[in-house]
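> Give me a 3D structure for the following:
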Amino acid sequence: MVGWTDTRGWFTFLEAAHGESLGSCLSDLACPLMTLPEQVAAEVAHLWGGAPTAEQLPGLEEPRSDWCPPHGYVLEPPVTGDPTDVNLELERSLAAYLARPAGGARQAA
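I've put the predicted structure just below:
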């Protein structure tokens, strides 16, 4: 499983083997908090597929690069871990991220 939280960023969780602790199955991805999906996919492919991050794995589409984050998009907004803290940089980056066109909609156009 690949997941994201606003305090941890991107992470992977692999199924635990019998007797294995759940904490040993959780790994942070080496990418900024607000990394774009194409970059997260490349990092996961590297992690699980063993390919260098820059190398394209067979069968995977080339990451799309026709959308650029708008001015003010912050890849590493400061987060405290306190869910009551309001972080305007994170909020602006999340709003831009959510407004990003979906891959399927771009391909259909």
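> going forward, measure contacts and count neighbours with C-alpha atoms only.
Noted.
> Let me know the next secondary structure element after the helix or strand hosting Glu43.
Using DSSP states H and E, Glu43 sits within helix 37-49. Where DSSP H and E defines the elements, the next helix or strand beyond helix 37-49 is helix 88-99.
> follow-up on the earlier one: so which bits of the helix holding Glu43 are buried?
Across helix 37-49, burial judged by 16 or more other C-alpha atoms under 10 Å covers 40, 42-46.
> Show me which of those is closest to Arg92.
Of all the buried residues of helix 37-49, Arg92 sits closest to Val40, with 19.7 Å by C-alpha to C-alpha.
> how far away is the closest one from Gly103?
14 Å (C-alpha to C-alpha, to the nearest Å).
> same thing with Ala95?
Distance of Ala95 to Gly103, given as C-alpha to C-alpha: 17 Å.
> again with Asp28
Taking C-alpha to C-alpha as the criterion, Asp28 is separated from Gly103 by 25 Å.
> These two: who's more crowded?
Neighbour count, other C-alpha atoms under 10 Å: between Asp28 and Gly103, Asp28 has more, with 14 against 10.
> Now do the same contact list for that one.
8-12 (C-alpha atoms under 8 Å, 6 or more residues apart in numbering).
> Could you also give me the structure for this second sequence? I'd like to compare it with the first:
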Amino acid sequence: MCICMCGRHMVNRSGKLENDAPQYNVNVVLTTPVVSLDEVQLQQILTLCDYLSTCPMREKYGRYRPWWSPLGEKHKGWQIAWWHYAQESVLSDVRKQLRRTSWKYLGERM
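Sure thing, here's the model as predicted:
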């Protein structure tokens, strides 16, 4: 990966701190950042982005995942286990939505 950046900085020496020491404020402004990637590096970055975008869903629906059936291994009955996982994940969202609009929920809030 090659990253080329052009920038400028300004130093302000007018401020004073304790014991009359000068204060330096440095502001850096990047004017033209240029990033050069090859195809493999871009693929790795996109894979990382995919992984990071699925983390919130894994946290939300992880309790429904079959613990005994990883995706890489095909045990007996794996299709049914993953079908139940998908079904419970969708039903949890539906139940959550229905809870907000039910009469019971309204009564509890009042």
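> TM-score for these two?
Aligned and superposed, the two chains score 0.24 in TM-score terms (TM-score structural alignment, normalised by the length of the first structure); 37 aligned residues with a C-alpha RMSD of 3.6 Å.
> in the helix or strand containing Arg99 of the second structure, what's buried?
Assigned by DSSP H and E, Arg99 of the second structure falls within helix 78-101. Buried residues in helix 78-101 of the second structure, counted by 16+ other C-alpha under 10 Å: 78, 81-82, 85, 88-89.
> got those residues as CSV, with distance to Glu108 of the second structure columns?
Converted to CSV, these look like this (distance: C-alpha to C-alpha, whole Å):
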residue, distance to Glu108 of the second structure
Trp78, 40
Ala81, 35
Trp82, 35
Tyr85, 30
Glu88, 25
Ser89, 25
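> of all these, which two lie farthest apart?
Maximum pairwise distance in the buried residues of helix 78-101 of the second structure, criterion C-alpha to C-alpha, is 16.5 Å, between Trp78 and Ser89.
> Now do Lys60 of the second structure against Arg100 of the second structure, distance only.
From Lys60 of the second structure to Arg100 of the second structure the distance is 18 Å (C-alpha to C-alpha).
> Sorry, slip of the keys, the one I care about is Gly107 of the second structure.
11 Å.
> Next: Ile3 of the second structure.
According to C-alpha to C-alpha, Ile3 of the second structure and Arg100 of the second structure sit 50 Å apart.
> same deal with Arg58 of the second structure?
Where Arg100 of the second structure is concerned, Arg58 of the second structure sits at a distance of 23 Å (C-alpha to C-alpha).
> Repeat that for Met57 of the second structure.
According to C-alpha to C-alpha, Met57 of the second structure stands 21 Å off from Arg100 of the second structure.
> in which helix or strand would I find the nearest residue to Arg100 of the second structure once chain neighbours are set aside?
What sits nearest to Arg100 of the second structure in space, not counting adjacent residues and going by C-alpha to C-alpha, 6 or more residues apart in numbering, is Leu106, at 7.6 Å. Secondary structure from DSSP H and E places Leu106 of the second structure in helix 103-109.
> contacts for that helix?
Under the criterion C-alpha under 8 Å, 6+ apart, residues 99-100 lie in contact with helix 103-109 of the second structure.
> since we're on the residue nearest to Ser36 of the second structure when sequence neighbours are not counted, how many residues are nearby?
Leaving aside its sequence neighbours, Ser36 of the second structure sits nearest to Cys2 (C-alpha to C-alpha, 6+ apart; 5.3 Å). For Cys2 of the second structure, the neighbour count with other C-alpha under 10 Å is 8.
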